[in-house]
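Undergrad: build me a model:
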Amino acid sequence: MALHAREGGLVMPNAWDGVSALILADAGFEAIGTSSAALAATLGRIDGRHSVTGEEHLDHAHLLGRLTGLPVNGDFEDGYGETPGDVAATVDSAVTRGLAGIGIEDTTGNPDGPIRDFDDAVSRVRSAVTAAKRRIVITARTDNFIQGRPDLDDTIRRLTAFAEVGADVLYAPFPPDLESLVAIVAAVAPTPINVLISPADQVLTVTELQKAGVKRISLGPALYTHAMGALEQAAKALLAGDTATATTGISFDRLSELLAREP
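TA: Predicted coordinates for the structure are as follows:
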């Protein structure tokens, strides 16, 4: 929690494999996160539908931490369980595997009813906090905005309730605008707020987000999709016969150097 409490907070980019985690660590970031969306994509699966198991995600997060020696926050969807007790078991497993933080969403994995009822969502966060026993940072998240529920009042109600049951960090991806973000920050203060890149209507700088009171900035799958965009362009170049453009990037020696480093 010390990184959240300091002036300016932290930027916590999300890795998707060993080399991406090592690159982020080598760049100087002090903590990294997993991305459930990026992890699912690397496995050829769709995010948010319980397509990745809790054990798979725990193994993945443990790998990133072991390679880098950095604190790792696990983007663990709904906590990988139907009941609050299941969420508690996931939190306990995350502690055992050495994670520094874990995110619990109010999602269901069901596209026909993607957001859990208020009481259920709060109960699951409470269970996570109880299991954590301050051994791991609990980030409680509501996905209202990204699930077609643009209800700022309900979002604040949920986040406030999560804080009241002991969540360490709060998170509502893609509020519609800066005004809404500032309202969220003010409503839940002093509990730190995580922002996924920026509000939905514009991409702000780190400094601008810090001025709004944000304490943690994460990128979700954005770095992964950036890398896949470069791959797509390289594939098109190669198909057109341009091997030079298709083979730019870091060298194999650089990969070997990163993989040989001790955390």
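Undergrad: could you use CA atoms for every contact and neighbour count after this?
TA: OK.
Undergrad: ranges for the strands of the protein?
TA: Under the criterion DSSP state E, the chain carries strands at the ranges 10-12, 32-33, 72-75, 101-105, 137-141, 169-171, 193-196, 216-218.
Undergrad: against which helices or strands is the fifth one packed?
TA: Same thing as strand 137-141. For strand 137-141, the packing partners by 3 or more Cα pairs under 8 Å, 6 or more residues apart in numbering; DSSP states H and E come out as strand 101-105, helix 118-132, helix 152-164, strand 169-171.
Undergrad: helices and strands around the first one, which ones?
TA: Contact analysis of strand 101-105 by 3+ Cα pairs under 8 Å, 6+ apart lists strand 72-75, helix 118-132, strand 137-141 as its packing neighbours.
Undergrad: show residues contacting the shortest one.
TA: The contact list for strand 72-75, computed with Cα atoms under 8 Å, 6 or more residues apart in numbering, reads 31-36, 57-58, 61, 64-65, 99-104.
Undergrad: quick one, what contacts the residue lying closest to residue 163 once chain neighbours are set aside?
TA: Excluding the flanking residues, the one nearest residue 163 by Cα to Cα, 6 or more residues apart in numbering is residue 191, at 6.8 Å. For residue 191, the contacting residues are 163, 168, 169, 170, by Cα under 8 Å, 6+ apart.
Undergrad: returning to that earlier point: can I get the strands of the chain in a markdown table including distance to residue 112 and mean neighbour count?
TA: Listed next are the strands of the chain as a markdown table, based on distance: least, Cα to Cα, whole Å; neighbours: other Cα atoms under 10 Å:
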| stretch | distance to residue 112 | mean neighbour count |
| --- | --- | --- |
| strand 10-12 | 31 | 22 |
| strand 32-33 | 28 | 27 |
| strand 72-75 | 22 | 26 |
| strand 101-105 | 17 | 25 |
| strand 137-141 | 19 | 27 |
| strand 169-171 | 23 | 26 |
| strand 193-196 | 24 | 24 |
| strand 216-218 | 27 | 22 |
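Undergrad: before we compare anything, build this one as well:
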Amino acid sequence: MEDKGKIFRRLHELDDVFVIPNPWDIGTAWILETMGFKALATTSTGLAFLLGVQEGTVPWEQTLLHCQSLVNATSLPVSADLEKGMGDCPESAAQPVEIAAGIGLAGCSLEDHTGITSKPIYDFSLAVERIEAAAKARDALATDFVITARAENFMWGITDLDETILRLQAFEKAGADVLYAPGLRDITMIKTVCQELTKPVNIVMGLPGEIFSIAELADAGVKRISVGASMTRFAYGMFVHAAQEIMSKGTFNYSKDAMGFSELASYFERKRLYLLRNRQVEDMSVERLLVHSGDLWRFNTPLSCLQPPQQGKTLLITVLTPLKKHVNCILTAKEISLLFI
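TA: As a prediction, this is how the structure comes out:
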């Protein structure tokens, strides 16, 4: 199977800008993959909301479990929002790179925010040393891995563009693969940052303030666009509005805008096909095949030996993977025929 880190890196080398959305659970990751996005990134804020805690308080182990669940759920490269890593020292920024690559992540972002309100940003030299250590850890890996270095000044009220650019340039020189300064207020700032750097720049959309189109950001020189926790906030916001309507008005009009069952379920159809077509699961054999007429046949036959079913039939297939795990998949004739292409 091809190195997902290499796939992720190549996306940054293409001429076109690309959007890397931020799912917050397995379901949203699958929806985004089904829609055709090429890579995914976790959101630390989205994870905090999912767990019902404040941002910045999710234990490191819980973050890792969340990241691994998304890696295991999708065939796309996944980059992790690892905030400041495992601590303050350079080694605490390097070790997460090794661990992240070990669980199959294609990249990660590391920021210069300390987590301390009274002193929110690391001193310049320490911030650079942390990225240098992370880059050295990346270079020692057997697989490719993309490091995004974040300069958090604007997120914490330090609106000094020159100092932010100096940090990004230092991160670039230290070995970061992608540069990122969330909170830039206007397109002129964004264009200036892109012009002052030679490596790809990520810009986040969905924060309060002016919103720019993909075309506008591409013209400014942006290579990658993320959405942070904005989609999470939108989803939770709609949930809150629905609950408020019930409590305050005693009505349920929100349901008129809810997506239909079949439409929403359609986004998960490819998950079943993926379980069969995923190149990580080789030499699969079909243990049982059940036609809805009630007839039952038992097989222990390589998938390649099966014939496509008759049109209109629906099949329940239990797949025995090399890991000895049984995966149930209900497939229509059209769907299972795709396996023989």
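Undergrad: what does the residue nearest to residue 163 of the first structure align to in the second structure?
TA: Counting by TM-score structural alignment, residue 191 of the first structure corresponds to residue 199 in the second structure.
Undergrad: quick one: its match and residue 169 of the second structure, what's the gap?
TA: 9 Å (Cα to Cα, to the nearest Å).
Undergrad: tell me the contacts of whatever residue of the second structure lines up with residue 127 of the first structure?
TA: The equivalent of residue 127 of the first structure in the second structure is residue 133 (alignment by TM-score structural alignment). Residue 133 of the second structure sits next to 90, 91, 93, 94 when contact means Cα under 8 Å, 6+ apart.
Undergrad: residue 15 of the first structure now?
TA: Residue 15 of the first structure is in contact with 21, 24, 32, 33, 34, 35, 64, 223, 224, counting by Cα under 8 Å, 6+ apart.
Undergrad: distance to residue 140 of the first structure added to these, as a markdown table?
TA: Formatted as a markdown table, the contacts of residue 15 of the first structure follow (distance: Cα to Cα, whole Å):
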| residue | distance to residue 140 of the first structure |
| --- | --- |
| 21 | 24 |
| 24 | 25 |
| 32 | 17 |
| 33 | 15 |
| 34 | 15 |
| 35 | 15 |
| 64 | 22 |
| 223 | 23 |
| 224 | 23 |
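Undergrad: let's see if you can find the most crowded of these.
TA: Compared across these, residue 34 has the highest neighbour count, 30 neighbours, by other Cα atoms under 10 Å.
Undergrad: which one in the first structure is aligned with residue 34 of the second structure?
TA: Using TM-score structural alignment, residue 34 of the second structure pairs with residue 26 in the first structure.
Undergrad: tell me the spacing between its match and residue 5 of the first structure.
TA: From residue 26 of the first structure to residue 5 of the first structure the distance is 24 Å (Cα to Cα).
Undergrad: please apply the same query to residue 255 of the first structure.
TA: Separation of residue 255 of the first structure from residue 5 of the first structure (Cα to Cα): 34 Å.
Undergrad: what of residue 22 of the first structure?
TA: Counting by Cα to Cα, the gap between residue 22 of the first structure and residue 5 of the first structure amounts to 25 Å.
Undergrad: give the buried residues for stretch 243-255 of the second structure.
TA: residue 243 (16 or more other Cα atoms under 10 Å).
Undergrad: measure it end to end?
TA: End-to-end distance for stretch 243-255 of the second structure: 11 Å, by Cα to Cα.
Undergrad: centre of the chain versus it, how much separation?
TA: 33 Å (Cα atoms, centre = their mean, to the nearest Å).
Undergrad: what does that stretch contact?
TA: Contact partners of stretch 243-255 of the second structure, identified using Cα under 8 Å, 6+ apart, comprise residue 242.
Undergrad: what's the answer for stretch 166-183 of the first structure, then?
TA: So stretch 166-183 of the first structure is contacted by 1, 125-126, 129, 137-146, 150, 152, 155, 159, 162-163, 191-202, 212-213 (Cα under 8 Å, 6+ apart).
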